[in-house]
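K.L.:
build the 3D model from these lines:
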Amino acid sequence: MTSQTADQLIAAIKEHIAVERFAPGTRLPERTLAELFRVSRTPIREALRKLADESFVEKVDGGGYVVGSAAGQELMQLPEENPEEAGYLRIAQDRLSGALPERFTENEIMRRYGLTRTQLNNILRRMTQEGWVERLLGHGWAFLPTLTSAEAYDQGYRFRILLEPAAILEPMFKVDKKELLRCRQEQMALLDGHLERVSPAQIFDSNSRLHETIAGFSGNAFILDALRRLNRLRRLMEYQKSVDRAASARRCREHLTLIELLLNDQREEAADFMRLHLRDAAREKSAARQMNHPAPSRPDMPDRR
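P.N.:
Alright, predicted model coming up:
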């Protein structure tokens, strides 16, 4: 493996970890990475070994690697300290506000946001994986539809209230304890100070990852697919909202309660708790939106009695 190839592969693995928001301890199978980057397992193994020297990944007993502590520190940077994260959020906000057209070129975005080619490529790869941009045939890019109206956003929450509690009661539901404990670790890290430093995108990713993990336990591929599609659509709407750190901390604590119910196999209670959790979150966000964007005043109506 040449030095240039090694550097490219190391950078690609780092980008993959960042885009997927993998928490420290997430396993990185060599076979999966080799298939993703279309190389053999030998250069993947060498790249992981070099990343381990930086503590970006860590070798585990029995073989293989997991995401390391250095990667976790990098993911928890403040948005203004991470130019890619800041650029990503600015693009999302400008798209929702209507400041960006449906179609765009890479050079236009680079000039507008002061991004390097490498930074923009990383941002576009992330947006593509999240499902809100696509490359056009021939030249340029296009934004895909998202939930941008208040009505559609509320409908999305009502759909989740129907879907996610039902997922817990599916006959094939089975908890993957290792995955659930990983989610618990991430929620605890948010409560332990990270919540004050991370971006809206990182909060959304952590919370949606927990909800999608639970939906995946249902064994019903249609439920998981539906939730993933909805999360892709509502992603930008969430980024636009100002972050209420106190409310976010409250939801983290509720997530920990939900996780404990599932670890104790209290599925009926977990389904009921999920329903209340989503209902309260929907009401809270609807109230916050109305406070930030009150309805326009109307002239007094004549008394028709």
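
K.L.:
okay, CA-based contacts and neighbour counts for the rest of this
P.N.:
OK.

K.L.:
okay, which residue is most central for the chain?
P.N.:
By C-alpha atoms, centre = their mean, the mean C-alpha position of the chain lies nearest to Asp205, the distance being 2.3 Å.

K.L.:
tell me the spacing between the nearest residue to that residue once chain neighbours are set aside and Leu89.
P.N.:
The spatially closest residue to Asp205, leaving aside those adjacent along the chain, is Arg21, at 7.1 Å (C-alpha to C-alpha, 6 or more residues apart in numbering). In this view, Arg21 and Leu89 are 15 Å apart by C-alpha to C-alpha, to the nearest Å.

K.L.:
following the helix or strand where Ile259 lies, which helix or strand shows up next?
P.N.:
Ile259 is part of helix 245-263, with elements assigned from DSSP states H and E. Later in the chain than helix 245-263, the nearest helix or strand by DSSP H and E is helix 267-292.

K.L.:
tell me the buried residues in that next one?
P.N.:
Arg267, Ala270, Ala271, Phe273, Met274, Arg275, His277, Leu278, Ala281, Ala282, Lys285, Ser286 (16 or more other C-alpha atoms under 10 Å).

K.L.:
which helices and strands sit right next to the helix holding Ile259?
P.N.:
Contacts defined by 3 or more C-alpha pairs under 8 Å, 6 or more residues apart in numbering; DSSP states H and E place helix 245-263 against helix 177-191, helix 267-292.

K.L.:
could you dump those helices to a markdown table with distance to Phe143?
P.N.:
A markdown table is the format used below for the helices and strands packed on helix 245-263 (distance: least, C-alpha to C-alpha, whole Å):
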| stretch | distance to Phe143 |
| --- | --- |
| helix 177-191 | 31 |
| helix 267-292 | 24 |
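
K.L.:
please generate a structure for the following sequence too, so the two can be compared:
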Amino acid sequence: MKSTDNTIARQIVALIQAQGWPAGTHLPAQMLADRLRVSRQPVGEALALLHEKGLLTRERHRGFFTARPLAEPLADIVRGLGLEETDVVTSVYFRIADDLLRGELPLAFSEQLIKTRYGLTSAQLNAVLGRIAGEGWAERKPGYGWEFSSMLTTPDSLLQSYRLRLALEPAALLEPAYHLAPAVIAQCRAVEQQLLAGGIATASADQLHDRGVRYHESLVEASGNRFFIDTIRRVNRVRRLLSYRSMQSRARYAEHCKQHLHVLDLLERERNDDAAEFLRQHLQHTIAALSSIDHILQPPT
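P.N.:
A predicted model of the protein is given here:
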């Protein structure tokens, strides 16, 4: 199984989840190639791989379709499909993140710079850049080279992202057509309970981040407001780097899980006003907690 197949397959899985595509959604290879900025051949190979693993269905002369919606945390899906990255790729991914936050990497960079600086093979380079691009903190420039997002280089960026969420998320719960499906409530509740049962200590940074992202995006998606939904997905993509660093301190996570469960209980009872106010307080507490661990958000010296 080629590393490049796995990389593109992971990106396709992430796209299906991020877009909330339901079962039966058509996945044209050219559309995916355009979205992921790669050629059609590796996309076709990745689609075939995901079909073999049961994530997609295939119809003669029509192509590939989603077999089911993806509500689980992305890290859990990837691990279940056997698409995890190698230790080298994961290690270099976090080294690049640290070097970027230190200011030791230019915002505009070439593939050769990354390959040489970190001693990567071509397959490892593609895997690392594929993950970074898929998470939204770097993108290929038109013509030649790559560029990191300038929004990710200071600890205050994470706090700014939370202030945006403080304005948006409680408002989403008050939208007229708001409806959080019972199945989604059950899924979110199960994740929080698993973390309280010991998962906080054992989960990877990826898993903790994806769990939080999926929970809060689920709340906003239930609003049916496409502008809210698009905004929360964008802000979650660009805050990933500093979010990882904040997870070095996990003392606050048990209380976060309990607060998440309380919001779900209120929404299940259709007490949206109370849920919105409690969610506002929850986000304010998180902002205060992040302010208290500013030394962790700073890049290592």
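
K.L.:
contacts only, for the residue nearest to Asp205 of the first structure.
P.N.:
Shown here is Arg21 of the first structure, whose contacts under the criterion C-alpha atoms under 8 Å, 6 or more residues apart in numbering are Leu75, Gln202, Asp205, Ser206.

K.L.:
could you find the counterpart of Trp141 of the first structure in the second structure?
P.N.:
Using TM-score structural alignment, the equivalent of Trp141 of the first structure in the second structure is Trp146.

K.L.:
you'd agree its match is up against Leu113?
P.N.:
No - the pair Trp146 of the second structure / Leu113 is not scored as a contact, 10.4 Å apart, by C-alpha atoms under 8 Å.

K.L.:
grab the nearest non-local neighbour of Thr68 of the first structure.
P.N.:
Just to correct that, residue 68 of the first structure is Gly rather than Thr. That would be Val57: by C-alpha to C-alpha, 6+ apart, it lies 4.0 Å from Gly68 of the first structure.

K.L.:
what about that neighbour, neighbour count?
P.N.:
Using other C-alpha atoms under 10 Å, Val57 of the first structure has 27 other residues around it.

K.L.:
next: Arg38 of the first structure.
P.N.:
Other residues near Arg38 of the first structure come to 9 when the count uses other C-alpha under 10 Å.

K.L.:
over to Thr121 of the second structure?
P.N.:
The number of residues packed near Thr121 of the second structure is 11, by other C-alpha under 10 Å.

K.L.:
how near is the residue mapped onto Phe104 of the first structure from the second structure to Glu147 of the second structure?
P.N.:
Under the alignment by TM-score structural alignment, Phe104 of the first structure pairs with Phe109 in the second structure. Separation of Phe109 of the second structure from Glu147 of the second structure (C-alpha to C-alpha) stands at 6 Å.

K.L.:
likewise Ile200 of the second structure?
P.N.:
34 Å.

K.L.:
what helix or strand is the residue nearest to Leu74 of the second structure when sequence neighbours are not counted on?
P.N.:
Closest residue in space to Leu74 of the second structure, ignoring its immediate chain neighbours: Asp210 at 6.1 Å, by C-alpha to C-alpha, 6+ apart. Assigned by DSSP H and E, Asp210 of the second structure belongs to helix 205-221.

K.L.:
could you tell me where that helix falls in the first structure?
P.N.:
Counting by TM-score structural alignment, helix 205-221 of the second structure corresponds to residues 200-216.

K.L.:
got the contact list for that stretch?
P.N.:
21, 89, 164, 167-168, 175, 179-180, 183, 186-187, 195, 223-224, 227-228, 231, 235, 238-239, 242-243.

K.L.:
out of the helices and strands packed on helix 245-263 of the first structure, nearest to Pro79 of the first structure?
P.N.:
Of all these, helix 177-191 sits nearest to Pro79 of the first structure, with 15.4 Å by C-alpha to C-alpha.

K.L.:
quick check: the closest one compared with the second structure, mean distance?
P.N.:
Following superposition, helix 177-191 of the first structure is found to deviate from the second structure by 3.1 Å on average (mean C-alpha distance after the TM-score superposition for the first structure).

K.L.:
tell me what that helix is packed against?
P.N.:
helix 200-216, helix 245-263.

K.L.:
who wins for proximity to Leu115 of the first structure among the ones you listed?
P.N.:
Closest approach to Leu115 of the first structure among those is made by helix 200-216 (18.9 Å; C-alpha to C-alpha).

K.L.:
let me see the contact set for Ser149 of the second structure.
P.N.:
Leu107, Trp137, Ala138, Glu139, Val238.

K.L.:
the first one: how many residues sit nearby?
P.N.:
When counting by other C-alpha under 10 Å, one arrives at 14 neighbours for Leu107 of the second structure.

K.L.:
contacting residues for it?
P.N.:
Leu107 of the second structure sits in contact with Glu147, Phe148, Ser149, Ser150, where contact means C-alpha under 8 Å, 6+ apart.

K.L.:
who wins for most neighbours among these?
P.N.:
The most neighbours of any of the contacts of Leu107 of the second structure, using other C-alpha under 10 Å, belong to Phe148, which has 21 neighbours.

K.L.:
how about the strands in the stretch 51-200 of the second structure?
P.N.:
Taking DSSP state E, counting those that start in this stretch, the strands of the stretch 51-200 of the second structure run over residues 56-59, 63-66, 108-109, 138-140, 146-148.

K.L.:
as TSV, those with distance to Ile12 of the second structure would be great.
P.N.:
Formatted as TSV, the strands of the stretch 51-200 of the second structure follow (distance: least, C-alpha to C-alpha, whole Å):
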stretch	distance to Ile12 of the second structure
strand 56-59	11
strand 63-66	11
strand 108-109	25
strand 138-140	16
strand 146-148	20
